[in-house]
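K.L.:
here are the coordinates; sequence isn't available:
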């Protein structure tokens, strides 16, 4: 593995936040702990946290998280002074280094791993993560740029240096909107708290996943239709059981990408693996079982059952009766040995699921599907 390091500027005043951002709680750790943990989980062992404002506190948190702390006495001069302090502390054997400010804490581990793979494969001067045509953090910078970085007067920041090497840069498209999201003020922090444990893609990330996978238009239209039906089923279930609501956002997300592996053998497995590769385990778990699913009588209905049934009530992008969908499959595969009994078994399990939903919602699921796609 190519030896890499990371520079984490954490020296600022946090003036717009009103509280020291690196030490704010986030999930089971802090904002800074999350960033350090990100790199450690990806195998980056040399992590340099650059301190400034309240340096002793931040340094202690950095060391506790497993990073090296380097103080920048000139931190009041701005971010570039912290990048210089970190660059001077880089290990001599580091072939490249990430730069990720401490207030961009939600970047996914899988994004860092993809950047590392691209850097090792192509060895460009810089690898930028890019989300929907916009570059974000952390760039992965080759060691050969260090002389230019150290000699720069700070005008225009790090970007000015990197732009001089544009011809040797590579953009890596990722399905990770967090590369563009920093914690600037209280609203950003509240959003980060809500998003810290999210294991499924946002609608924008779903669109990026489809762009990366090269999905066809009719499959994407089907997924959007399934998402509308799934939302209707989820809303009906939640209305009858408001004390224990299902996660509508998870349902919508998984439905939007449930057929992203279409065109491959065992497309549900292929789709789930793609989602895991991009850091979305919750959606992957639903996609993996959407083709065929059985629910025990004493087991509660969950998000995966919602997506499963919604998929069975949509043909292309129009509503279909559940029996009709499976009977069509039987006719299509009538000449294949063993196919019809297998499809009949899936039909019986789907009928059982449909009856369960009808009872729990108090309204026929097929009716809701027709209304959702009217």
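P.N.:
Yep, that arrived. Quantities reported herein were computed from a predicted structural model and do not represent experimental measurements. Residues are numbered from 1 along each chain as shown.

K.L.:
every contact and neighbour count from this point should use C-alpha atoms.
P.N.:
OK.

K.L.:
pull the contacting residues for residue 140.
P.N.:
Listed by C-alpha atoms under 8 Å, 6 or more residues apart in numbering, the contact set of residue 140 reads 96, 97, 98, 99, 115, 116, 119, 126, 127, 128.

K.L.:
excluding its backbone neighbours, what's nearest residue 238?
P.N.:
residue 245 (5.0 Å; C-alpha to C-alpha, 6 or more residues apart in numbering).

K.L.:
confirm that neighbour sits in a helix?
P.N.:
No. The assignment for residue 245, made by DSSP: H, G, I helix; E, B strand; the rest coil, is coil rather than a helix.

K.L.:
what's the farthest-apart pair in the contacts of residue 140?
P.N.:
Based on C-alpha to C-alpha, the longest span within the contacts of residue 140 runs between 99 and 119 and measures 14.3 Å.

K.L.:
quick one, which of these two is more surrounded?
P.N.:
The residue with more neighbours, out of residue 99 and residue 119, is residue 119; 23 against 20, by other C-alpha atoms under 10 Å.

K.L.:
second one coming, line it up with the first:
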């Protein structure tokens, strides 16, 4: 029997957000990692948790996998590896070892590693892509006592290096084995790898605008909003925010796709059902739903704010953008309050961004 051990107990210090719960398309990183094994026929899957474990329990219960709690997760990843290994059933012949931040592995890769494991005498099977080793290795249970007794530096990798003569490399057509999520830039690359089919390219966005008979004036506005959104996002990524800039650019280019019709934000979103992540942002670019407890910045917030900062091809202040409508509808309480809410949300988002980049937002385009 082969078991999969997924390690998801760490702090995610370099990422600055909790990696297991970050999204990859419509699923979380943790769900993607588990599905990599489920799709390949592995049924004994064990996920080692520690930091923020309570937030992972509902997901793991729904997925039907075994949860292993590592109370010593603060000691580092190797403590989570040993916690997972201690849980293995007596009949286990080998185990895959996958950090949760390497969640994109094809089922054919898993099957190739298993076939090599049972067809040879090698005890450590590594997948390689274009000659470079990746995750997950498949390790024979004859090494369990060696792992439990290991006290040297370097963790699991250093231990396995001692048994290189027992290692076999299997070349696979799977670049995902090399993709991890140590940094926000890594996360962006993984999002692009996973979700490129759900995010239209710039050329595709322009074709969608043209086919929808969008006016030149609206297209110019969308292009200006997209440019500003990308500039703001670049500053935020430089400060460690794990943002998908391709998603932001596409959503900004398409946010006014249905401009001119009633409820154009939702109509535009409905037209983009082929691209669900873009559609969600387009749906909220006029009236956004903010999570008051979430201090991180999201793609939809950037597009929302940029749209409010652009008027007639120029970047203006929020006060300048909203002063006219507020004056116009000052005697219409319902409309006035709706405009005030839009202004308030924009100000809140701008304040969050300025705290992250540690300077006034206007310095970006005035500097």
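P.N.:
Sure thing, it's come through. These numbers come from a predicted model, not from an experiment.

K.L.:
tell me the one of the contacts of residue 140 of the first structure nearest residue 222 of the first structure?
P.N.:
The shortest approach to residue 222 of the first structure among the contacts of residue 140 of the first structure belongs to residue 115, at 31.9 Å (C-alpha to C-alpha).

K.L.:
can you map out the strands along the stretch 51-200 of the first structure?
P.N.:
68-71, 96-99, 126-131, 134-135, 140-142, 169-173 (DSSP state E, counting those that start in this stretch).

K.L.:
tabulate those (TSV), appending distance to residue 58 of the first structure.
P.N.:
TSV is the format used below for those (distance: least, C-alpha to C-alpha, whole Å):
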stretch	distance to residue 58 of the first structure
strand 68-71	8
strand 96-99	18
strand 126-131	27
strand 134-135	28
strand 140-142	24
strand 169-173	32
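
K.L.:
looking at those strands, which is closest to residue 240 of the first structure?
P.N.:
Of all those, the one in closest proximity to residue 240 of the first structure, counting by C-alpha to C-alpha, is strand 126-131 (38.7 Å).

K.L.:
which residue numbers in the second structure go with that closest one?
P.N.:
On the second structure, the counterpart of strand 126-131 of the first structure by TM-score structural alignment is residues 124-129.

K.L.:
returning to what we had before: out of the contacts of residue 140 of the first structure, which ones does the second structure keep as well?
P.N.:
Among the contacts of residue 140 of the first structure, the contacts conserved in the second structure (both residues aligned by TM-score structural alignment, their matches' C-alpha atoms under 8 Å) are 96, 97, 98, 99, 115, 116, 119, 126, 127, 128.

K.L.:
looking at the residues you listed, spot the one nearest residue 12 of the first structure.
P.N.:
Using C-alpha to C-alpha, residue 99 comes nearest to residue 12 of the first structure of these, at 15.2 Å.

K.L.:
who's in contact with the aligned partner of the closest one in the second structure?
P.N.:
Under the alignment (TM-score structural alignment), residue 99 of the first structure maps onto residue 97 of the second structure. Residues near residue 97 of the second structure by C-alpha under 8 Å, 6+ apart: 4, 5, 6, 7, 135, 136, 137, 138, 139.

K.L.:
got it, and residue 190 of the second structure?
P.N.:
So residue 190 of the second structure contacts 179, 180, 181 (C-alpha under 8 Å, 6+ apart).

K.L.:
which one of these is nearest to residue 150 of the second structure?
P.N.:
Nearest to residue 150 of the second structure, judged by C-alpha to C-alpha, of these is residue 180 at 25.3 Å.

K.L.:
who are the contact partners of the residue nearest to the closest one when sequence neighbours are not counted?
P.N.:
Spatial nearest neighbour of residue 180 of the second structure, excluding adjacent residues (C-alpha to C-alpha, 6+ apart): residue 102 at 4.7 Å. Residues near residue 102 of the second structure by C-alpha under 8 Å, 6+ apart: 33, 135, 176, 177, 178, 179, 180, 181.

K.L.:
dump these to TSV, plus distance to residue 300 of the second structure and neighbour count.
P.N.:
TSV is the format used below for the contacts of residue 102 of the second structure (distance: C-alpha to C-alpha, whole Å; neighbours: other C-alpha atoms under 10 Å):
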residue	distance to residue 300 of the second structure	neighbour count
33	26	23
135	33	22
176	27	19
177	30	24
178	29	17
179	25	20
180	25	19
181	22	22
